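S.K.: sequence-free structure coming up:
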């Protein structure tokens, strides 16, 4: 049986369970909402609920790390798994923080410290060109594996372009959302409603790409 036929048969026969290779509450909420809106016959289970430790993310790209995490979660659970590797890339910083976005300040998942470090790292650039906007983009790569040794992972990517603020704005979202400014909306990612963010964000784009590749 082919990969696509097997996935099609299983996804239509009963409610599927997929492991999400993340324990990030913000990501989990976004995934559940987006999958629910897509009427996908899938229940998303965070890996922590199954006592699965985090994978060692030793890849050099978002794609590599997403696949590493998906295979790790699938091998530990025996279930299909989906992994998100995402972050913020700022070209004037050599695309940092990039794959190290969650631990940019040295402590994994400390949003306030990561944001503070980004602001500090950009201060000399702002001082040299005070009127220039600083471009940035959120990147999300999703990898879905049917099983741990799946030779054909489904890969989807979303890019969300904006500008980096000198100070936080908005009290929603997570990660670097308070520093990510959308000129066309005159709003930061942290000031958007969950519905608006899911519609246009890097993660929303990647999930739509993923859904389009599933044989459902």
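M.R.: That came through fine. What you see is a predicted model; the values in this text were computed from it and never measured.

S.K.: C-alpha only now, for contacts and for neighbours.
M.R.: Noted.

S.K.: Quick check: the nearest residue to residue 188 once chain neighbours are set aside vs residue 58, distance?
M.R.: Distances taken as CA to CA, 6 or more residues apart in numbering put residue 181 closest to residue 188, at 4.2 Å, once the chain neighbours are dropped. Distance of residue 181 to residue 58, computed by CA to CA, to the nearest Å: 30 Å.

S.K.: Looking at the two, which one has more neighbours?
M.R.: residue 181 (24 against 9; other CA atoms under 10 Å).

S.K.: quick one: the more buried one from residue 201, how far?
M.R.: 12 Å.

S.K.: just residue 186 next, same as before
M.R.: Noted for residue 186: a distance of 15 Å to residue 201, by CA to CA.

S.K.: Tell me which of the two has more neighbours.
M.R.: Ranked by neighbour count (other CA under 10 Å), residue 186 and residue 201 place residue 201 first, with 19 against 9.

S.K.: Hmm, the more buried one is touching residue 157, no?
M.R.: No: using CA atoms under 8 Å, residue 201 is not in contact with residue 157, being 11.2 Å away.

S.K.: then this one, side by side with the first:
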């Protein structure tokens, strides 16, 4: 029996990525896009913002809702851009400008000083009010220039540990298996499977 979950995003890339990752471990799940208004993300942590979005989507649709808040965290910058990753250059969603600004800010730093990690925090909120929050971290370092056509956001400038290419140069199947979201989903699978078993 198919279990539908709404993903609290208007980003088609994320819907597709979530379906690929979740479908591999729980094929009975169907991820559907959220068509409601975007809530104000005024949390100060990834977890707070993920819960704000998931609660809004669950209330709007009456379906179990997933939401993630994710970003890139640079060690030498004290974890920034962090929750401001999507609007680092000043305008929300301008990924190319965000990447350029971050590379400019780190342009004087050599190898070993460009450590960074992607963080993904995923919230699952049920219409009953039950909530589950998990986190996944993908360590690596920042490249000195963009490279690669796959992925989105900061993928073209992030080189994951264990690879000598950017996340945007990895085969999408490899990225989906190793990414911060994949690591968070691995922790979320028991809660999702429990949800499927209730149906």
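M.R.: Perfect, thanks for sending it. It should be emphasised that the depicted structure is a prediction, and the values quoted were computed from it without experimental measurement.

S.K.: picking that back up, and the residue nearest to residue 188 of the first structure, what's its match in the second structure?
M.R.: Residue 181 of the first structure maps onto residue 159 of the second structure when the alignment is built from TM-score structural alignment.

S.K.: Can you tell me the element the residue most central in space within the first structure falls in?
M.R.: Nearest to the mean C-alpha position of the first structure, by CA atoms, centre = their mean, lies residue 86 at 3.9 Å. According to DSSP states H and E, residue 86 of the first structure maps onto strand 81-90.

S.K.: Grab the longest helix from the second structure for me.
M.R.: When the second structure is parsed with DSSP state H, its longest helix is helix 180-198.

S.K.: any idea of the angle that helix forms with strand 65-74?
M.R.: 160 degrees (axes from the mean of the first three to the mean of the last three CA atoms, to 10 degrees).

S.K.: so what does helix 180-198 of the second structure touch, helix or strand wise?
M.R.: helix 12-25, strand 115-125, strand 131-142 (3 or more CA pairs under 8 Å, 6 or more residues apart in numbering; DSSP states H and E).

S.K.: how about 10 Å then?
M.R.: When contacts are defined as 3 or more CA pairs under 10 Å, 6 or more residues apart in numbering; DSSP states H and E, helix 180-198 of the second structure sits against strand 3-7, helix 12-25, strand 29-33, strand 65-74, strand 115-125, strand 131-142, helix 172-178.

S.K.: how distant is the strand holding residue 86 of the first structure from the center of its chain?
M.R.: Taking CA atoms, centre = their mean, to the nearest Å, one finds the center of strand 81-90 of the first structure at 4 Å from the center of the full chain.

S.K.: give me the stretch of the second structure that it matches.
M.R.: Here strand 81-90 of the first structure aligns to the second structure at residues 65-74, judged by TM-score structural alignment.

S.K.: average offset between the matching stretch and the first structure?
M.R.: Aligned to the first structure and superposed, stretch 65-74 of the second structure gives a mean residue distance of 0.4 Å (mean CA distance after the TM-score superposition for the first structure).

S.K.: So for that stretch, what gets flagged as buried?
M.R.: 65, 66, 67, 68, 69, 70, 71, 72, 73, 74 (16 or more other CA atoms under 10 Å).

S.K.: Repeat that for stretch 7-20 of the second structure.
M.R.: Result for stretch 7-20 of the second structure [16+ other CA under 10 Å]: buried residues 7, 8, 9, 14, 15, 17, 18, 19, 20.

S.K.: who's sitting farthest from the centroid in the second structure?
M.R.: Distance from the centre of the second structure peaks at residue 108, with 28.2 Å (CA atoms, centre = their mean).

S.K.: what sits against it?
M.R.: Listed by CA atoms under 10 Å, 6 or more residues apart in numbering, the contact set of residue 108 of the second structure reads residue 144.

S.K.: about what we covered before: find the residues that touch each one of residue 201 and residue 157 of the first structure.
M.R.: Between them, residue 201 of the first structure and residue 157 share the contacting residues 139, 140, 207, judged by CA under 10 Å, 6+ apart.

S.K.: number of nearby residues for the equivalent of the second one over in the second structure?
M.R.: The equivalent of residue 140 of the first structure in the second structure is residue 120 (alignment by TM-score structural alignment). Here the number of neighbours of residue 120 of the second structure (other CA under 10 Å) works out to 26.

S.K.: Residue 161 of the second structure versus residue 120 of the second structure, what's the distance?
M.R.: Residue 120 of the second structure is 17 Å from residue 161 of the second structure, by CA to CA.

S.K.: Could you do residue 12 of the second structure as well?
M.R.: 27 Å.

S.K.: Then residue 111 of the second structure?
M.R.: 13 Å.

S.K.: Could you export the helices and strands packed on helix 180-198 of the second structure to JSON lines, including columns for distance to residue 152 of the second structure?
M.R.: Shown next, in JSON lines, are these (distance: least, CA to CA, whole Å):
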{"stretch": "strand 3-7", "distance to residue 152 of the second structure": "18"}
{"stretch": "helix 12-25", "distance to residue 152 of the second structure": "8"}
{"stretch": "strand 29-33", "distance to residue 152 of the second structure": "18"}
{"stretch": "strand 65-74", "distance to residue 152 of the second structure": "12"}
{"stretch": "strand 115-125", "distance to residue 152 of the second structure": "13"}
{"stretch": "strand 131-142", "distance to residue 152 of the second structure": "15"}
{"stretch": "helix 172-178", "distance to residue 152 of the second structure": "11"}
